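Student: sequence and predicted structure below; questions after.
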Amino acid sequence: MNKQAVAAELQTLLREPVKTDAPMSRLTTWNIGGPADFLVYPSSEDELAAVLVYLAAQHIPWLVIGNGSNLLVGDLGLRGVVIKMGEPFAGAQWRGLTVEASAGLLVGALALEAAERGAAGLEFARGIPGSVGGAVRMNAGAYGGFIGQFVTAIHAVDYEGQKLMLTREQIEFGYRDSSLFRLPAIISRVILALDPGDREQSLAKIKEYQQKRSLSQPLEFPSCGSVFRNPANDYAGRLIQLAGLQGLQIGGVAVSQKHGNFFINMGGATAADARELIAEVQRQVYEYSGIHLEPEVKMVGEFGGAADESENSAGQ
């Protein structure tokens, strides 16, 4: 692949500058990751569609990201193109209690705006670090709430550049999962119908949740969010704590003393450190409890040694 030629061809499709050898550590909440061959910022659904058509024709792999949470990028980086759903995809249009939110908008920002408008239901999401598109795709939730319960429709661009819309009846939501994971398309907009509420009550609930988070989560350190999915009828963080693994550190990554399911970047962390710690915690928790913890974090790119998945995919 001739980088200069590919960058030049991509640039003809985009308003924003195409970046090469872009460090993914600046684009993930874990502050970890090597360089991506190319980084692009589509300014519209039409630009996104044009990029996807070009990448398919050239057989160039790609990864779409929002805020970069729940993502571990290998130290050797990513081959192909990273599509960043940034500022042009970060708006919201309100009609009463219904909002059409762009996929790149931070779900926490949407939760706060909803509360300010007296629209209830998303208070739980104020502290979730991901983007709206990623949050809906994985049905992100906290404190008993899940974003999927408010979705009425999604707009997307499929891998062949065609625009499509799915209604709520066409989408299946589960725990940290949805049928959108199997949809060969990138979410561009989401329509949510919220409940009538009281502004002061919603803001008070957000404040309560934020206080709980500050006491139980290491918000002062970079992390990917929850590392593991909760097993049936239990909590990954509880099992990690019972196995005596809080404080365990490999290289620059440590299991938080505040919450066992948060692995924090102590400074200078590498993806190899994080992946090794994930595997070690899985091993020891299994030895202690007989339960295999399933990662919630998505590992992509090249780690040195066996390469991980680099197929066309979407992240948060």
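Tutor: It's in.
Student: CA atoms for contacts and neighbours, from now on please.
Tutor: Will do.
Student: count of neighbours near the residue nearest to Ile32 when sequence neighbours are not counted?
Tutor: Setting aside the residues directly before and after it, Ile32 is nearest to Ser25 in space (CA to CA, 6 or more residues apart in numbering), at 4.2 Å. Counted with other CA atoms under 10 Å, residues neighbouring Ser25 total 21.
Student: Asn67 is in contact with Ser25, correct?
Tutor: No: shown here, Ser25 and Asn67 do not form a contact pair, counting by CA atoms under 8 Å, at 11.8 Å.
Student: surely Glu172 is in contact with Leu183?
Tutor: No: with contact defined as CA under 8 Å, Glu172 does not count as touching Leu183 (11.2 Å).
Student: re earlier: regarding the residue nearest to Ile32, what is its secondary structure?
Tutor: Classification of Ser25 by DSSP: H, G, I helix; E, B strand; the rest coil places it in helix.
Student: just the one 5 residues further on next, same as before
Tutor: The three-state assignment at Trp30 reads coil, by three-state DSSP.
Student: residue contacts, it?
Tutor: Counting by CA atoms under 8 Å, 6 or more residues apart in numbering, Trp30 touches 69, 71-72, 222-224, 264-265.
Student: name the nearest residue to it, sequence neighbours excluded.
Tutor: Ser223 is the one closest to Trp30 (CA to CA, 6+ apart), at 4.3 Å.
Student: now Asn70
Tutor: In space, and not counting its chain neighbours, Asn70 is closest to Val297: 4.4 Å by CA to CA, 6+ apart.
Student: how close does that neighbour get to Phe228?
Tutor: To Phe228, Val297 is 7 Å away according to CA to CA, to the nearest Å.
Student: swap in Ala142?
Tutor: From Ala142 over to Phe228 (counting by CA to CA), the distance is 14 Å.
Student: neighbour-wise, which of these two wins?
Tutor: Phe228 (20 against 15).
Student: am I right that the more buried one is in contact with Lys298?
Tutor: No: look at Phe228 against Lys298 with CA under 8 Å: they stay out of range, at 10.1 Å.
Student: what are the ranges of the strands in the stretch 151-300 of the chain?
Tutor: 151-158, 163-167, 173-174, 177-178, 185-193, 195-196, 249-250, 253-255, 263-265, 298-300 (DSSP state E, counting those that start in this stretch).
Student: minimum distance to Ala279: which of the ones you listed has it?
Tutor: Nearest to Ala279, of all those, is strand 249-250, at 11.0 Å by CA to CA.
Student: let's bring in a second one:
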Amino acid sequence: MTDKILTDLQQLIDPTYIKVDEQLRNHTYTKLGGKADFFLMPSKVEEVQAIVKYANDNQVPFTLLGNGSNVIVRDGGIRGIVLSLKRFDGIRREGNQVIAESGARIIDASRFALKEELTGLEFACGIPGTVGGALYMNAGAYGGEIKDCLESALVVNSEGKVIRLPAEAFDLSYRTSNIPTKKLIVLEATFSLEPGKREDIKAVMDDLTYKRESKQPLEYPSCGSVFKRPPGHFAGKLIQDSDLQGKGVGGAEVSTKHAGFIVNKNNATATEYIEVIEMVQRTVKEKFGVDLEREVRILGED
């Protein structure tokens, strides 16, 4: 069966961009995760459509992976097809709009807007995810979020059709959207921005970059901020007040620099990383009666 799927996939995209038993730890910010049966990196819309249709028609499991900045892949890896849109990385300007393909980093879209003297994407200058991933979770930082500037997005739906949808169609709210429930694949996003002065835009981005680098444990692999902000609280403060910083399991631990981060400090496994997440949730619930909801996605099998 595996040989047949491989043969079929080689008819859909350049075989150079098909990897069998690919280690997903090489594609996640946490440096965690087992193997993908088939790791595909298409570069054309038609290829994405063909892959989606093939997976649906043949009941082959299908998973979309951005640049792995906000996901944990379990040690058993992911069965079936893992689709990466890293080769969809173009960014261009049309009027006061920045149009970025889904595999481009949202950081790079922010930097492009700076170069073009367009304001509105400064908040994204430190968010490590892709444009597609940023839409998927309505990424935000320092008071700004994707829904503030998104005008529309080009997507492939579950039937493999390409459609353009306005921003309001995605039900963007705090760290969530309807993209996963509607099984959409973002191909590109259009951001509506405003003309600004380069020095003013750069000053804001420099300030946000300083705040990020001084407060976040960027020296270790991590998935970024693990938990959503609970109503009336800050996740990091609750974790800090629970005396959990420096506590961990195996090679994974709660960061001593920022309690909202869990770092892969010493060749952790995904199982250890997830056990630390669960330990934090359990402890905060016991101490403060607050349920911490994960912001990070967990994919794959043990």
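Tutor: Everything's here; your move. These figures come from a predicted structure and were not determined experimentally.
Student: TM-score for the pair, please.
Tutor: The TM-score (TM-score structural alignment, normalised by the length of structure 2) is 0.97; 301 aligned residues with a CA RMSD of 1.1 Å.
Student: correct me if wrong: Tyr220 of structure 2 contacts Asn264.
Tutor: Yes: taking contacts as CA under 8 Å, Tyr220 of structure 2 lies within contact range of Asn264: 6.3 Å.
Student: out of the two, which sits in the more crowded spot?
Tutor: Per other CA under 10 Å, whichever of Tyr220 of structure 2 and Asn264 has more neighbours is Asn264, with 26 against 16.
Student: what's the more buried one aligned with over in structure 1?
Tutor: Aligning on TM-score structural alignment places Asn264 of structure 2 opposite Asn265 in structure 1.
Student: any idea how far the closest residue to its match other than its chain neighbours is from Gln241 of structure 1?
Tutor: Counting by CA to CA, 6+ apart, Val253 is the residue found nearest to Asn265 of structure 1 once chain neighbours are left out, at 4.9 Å. Look at Val253 of structure 1 and Gln241 of structure 1: by CA to CA, they are 17 Å apart.
Student: which of those two has more neighbours?
Tutor: Neighbour tally, Val253 of structure 1 and Gln241, criterion other CA under 10 Å: the higher count belongs to Val253, 28 against 19.
Student: the residue nearest to Asn26 of structure 2 when sequence neighbours are not counted: neighbouring residues, count only.
Tutor: In space, and not counting its chain neighbours, Asn26 of structure 2 is closest to Leu32: 7.9 Å by CA to CA, 6+ apart. Leu32 of structure 2: 28 surrounding residues under other CA under 10 Å.
Student: Leu32 of structure 2 maps to what in structure 1?
Tutor: So, by TM-score structural alignment, Leu32 of structure 2 is matched to Ile32.
Student: got it, and Gly143 of structure 2?
Tutor: When structure 1 is aligned by TM-score structural alignment, Gly143 of structure 2 is paired with Gly144.
Student: try Leu64 of structure 2
Tutor: Aligned partner of Leu64 of structure 2 by TM-score structural alignment: Val64.
Student: that match: neighbour count?
Tutor: Neighbours around Val64 of structure 1, by other CA under 10 Å: 20.
Student: just the helices in structure 2 please.
Tutor: 2-9, 45-57, 106-115, 131-136, 198-215, 235-241, 270-288 (DSSP state H).
Student: save these as TSV, and put in distance to Leu121 of structure 2 too.
Tutor: Formatted as TSV, the helices of structure 2 follow (distance: least, CA to CA, whole Å):
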stretch	distance to Leu121 of structure 2
helix 2-9	37
helix 45-57	26
helix 106-115	5
helix 131-136	12
helix 198-215	9
helix 235-241	25
helix 270-288	31
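Student: out of the ones you listed, nearest to Val82 of structure 2?
Tutor: helix 45-57 (10.4 Å).
Student: ok, the match of Leu32 of structure 2 touching Leu72?
Tutor: Yes: taking CA under 8 Å as the definition, Ile32 of structure 1 is a contact partner of Leu72 at 7.0 Å.
Student: common neighbours of the two, please.
Tutor: Ala271.
Student: how close does Cys224 of structure 1 get to Leu110 of structure 1?
Tutor: Distance check for Cys224 of structure 1 against Leu110 of structure 1: by CA to CA, it reads 20 Å.
Student: more neighbours: which of the two?
Tutor: Remark: of Cys224 of structure 1 and Leu110, Cys224 carries more neighbours, 25 against 22, as counted by other CA under 10 Å.
Student: what residues are up against Asn265 of structure 1?
Tutor: Each residue near Asn265 of structure 1 by CA under 8 Å, 6+ apart is listed here: 30-31, 221-223, 252-254.
Student: mind running it again at 10 Å?
Tutor: Residues near Asn265 of structure 1 by CA atoms under 10 Å, 6 or more residues apart in numbering: 29-32, 221-224, 249, 251-256, 273-274.
Student: with Glu151 of structure 2 instead?
Tutor: Glu151 of structure 2 sits next to 97-99, 165-168, 189-193 when contact means CA under 10 Å, 6+ apart.
Student: between those, which has the most around it?
Tutor: Neighbour counts for those, by other CA under 10 Å, peak at Ala189, which reaches 27 neighbours.
Student: neighbours around Glu199 of structure 2, how many?
Tutor: 11.
Student: list the buried residues of stretch 201-215 of structure 1.
Tutor: By 16 or more other CA atoms under 10 Å, the buried positions in stretch 201-215 of structure 1 come out as 202-203, 206, 209-210.
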